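*Asks:* no sequence for this one, just the structure:
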């Protein structure tokens, strides 16, 4: 139940003397009702409607972050610097970013990002850095592409 409606009738209007003129011109008590949305229930309904076997797939309009930035080689000076620089570029462009710089295996990072379900994932690793590319993944479609840093930013801002 995401929304609800309650009909109070004249339970509250009669004690305070709230009236309107009826069709025949006589005063009648106002009929009252309450309409509400269970905001806390919306999250559950959204997740139920938008998920797969790997986790949540947040629609961009309500995602807690737009991008999950994954550092494949935490502790590697080049990867750390590239990720921190790109994080700054993304946030300066007004994009909310969840940066995964945990020192765990790549598979764990990928699984966690899919579970969290942010609309976009950007993976930065040593091989991509040598070629000047990142891996850009669309969580909804699952499509992964290698693109330049600038192309990834442009596609996310799309």
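*Replies:* Thanks, I have it. Everything numeric in this text was worked out from a predicted model, so none of it was measured.
*Asks:* C-alpha from now on. contacts and neighbour counts both.
*Replies:* Fine.
*Asks:* Can you give me the buried ones in the biggest helix by length in the chain?
*Replies:* Ranked by number of residues, the top helix in the chain under DSSP state H is helix 77-92. By neighbour count on 16 or more other CA atoms under 10 Å, the buried set for helix 77-92 is 79, 80, 82, 83, 84, 86, 87, 90.
*Asks:* could you say what helices and strands that helix packs with?
*Replies:* Judged by 3 or more CA pairs under 8 Å, 6 or more residues apart in numbering; DSSP states H and E, the packing partners of helix 77-92 are strand 67-71, strand 97-100, strand 120-124, helix 126-131.
*Asks:* What is the following helix or strand past the shortest one packed up against?
*Replies:* Scanning forward in sequence from strand 97-100, with DSSP states H and E defining helices and strands, the next element found is helix 106-116. Here helix 106-116 is seen to pack against strand 55-56 when contacts are counted using 3+ CA pairs under 8 Å, 6+ apart.
*Asks:* again, only this time at 10 Å
*Replies:* Contacts defined by 3 or more CA pairs under 10 Å, 6 or more residues apart in numbering; DSSP states H and E place helix 106-116 against strand 51-52, strand 55-56, strand 67-71, strand 97-100, strand 120-124.
*Asks:* Alongside the first one, take a look at this:
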């Protein structure tokens, strides 16, 4: 009986350590993205910025990824990612489970619309969009 308890404790300890290691790895990757200059952070994700645009039209929020407290990538479909830089830091962004985008009709405008980070219960953070950059995969030629 003692051997069974010992074995179970050993298995649970191993599982706990494995979980902590993967959490530490994810935390280290997030910290690296947060502290790297933006072009390097994008390059590590396999993207580079193109010239900024004033707006994105006919969009839907297909997917998103926070880069740091001042920037995130939003895919408007499976093949079209955009980098959104924010006017000020948006601390809740790095821990958000979801984001929204204020927009006029089906157009997102830099210097007018905002990234909205819901923060239950009953609150949230609205972060003004400073600039919008189309992204392309590193090494791709123009589309």
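*Replies:* Everything's here; your move. Since we're looking at a predicted model, the values are computed, not measured.
*Asks:* tm score of chain vs chain?
*Replies:* Overlay of the two chains. TM-score (TM-score structural alignment, normalised by the length of the second structure): 0.30; 83 aligned residues with a CA RMSD of 5.2 Å.
*Asks:* picking that back up, quick one: which of the buried residues of helix 77-92 of the first structure is nearest residue 39 of the first structure?
*Replies:* residue 90 (29.7 Å; CA to CA).
*Asks:* need the contact list for the closest one.
*Replies:* 67, 69, 84, 96, 97, 152, 153, 156, 157 (CA atoms under 10 Å, 6 or more residues apart in numbering).
*Asks:* The third one against residue 98, yeah?
*Replies:* No - when contacts are counted by CA atoms under 10 Å, residue 84 of the first structure is not listed as touching residue 98 (11.7 Å).
*Asks:* Common neighbours of these two, please.
*Replies:* Residues touching both residue 84 of the first structure and residue 98 (CA under 10 Å, 6+ apart): residue 69.
*Asks:* Number of residues surrounding residue 2 of the second structure?
*Replies:* By other CA atoms under 10 Å, the residues close to residue 2 of the second structure number 7.
*Asks:* repeat for the one 5 residues further on
*Replies:* The number of residues packed near residue 7 of the second structure is 12, by other CA under 10 Å.
*Asks:* Looking at the second structure, which helix is longest?
*Replies:* As assigned by DSSP H, the longest helix anywhere in the second structure is helix 2-35.
*Asks:* What residues of that helix count as buried?
*Replies:* Neighbour-count burial for helix 2-35 of the second structure flags 33, 34 (criterion: 16+ other CA under 10 Å).
*Asks:* so what secondary structure elements neighbour it?
*Replies:* Counting contacts by 3+ CA pairs under 10 Å, 6+ apart, helix 2-35 of the second structure packs against helix 38-44, strand 63-68.
*Asks:* picking up where we left off before, in CSV, list the buried residues of helix 77-92 of the first structure along with distance to residue 108 of the first structure.
*Replies:* As requested, the buried residues of helix 77-92 of the first structure are exported to CSV (distance: CA to CA, whole Å):
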residue, distance to residue 108 of the first structure
79, 18
80, 18
82, 21
83, 18
84, 20
86, 22
87, 21
90, 23
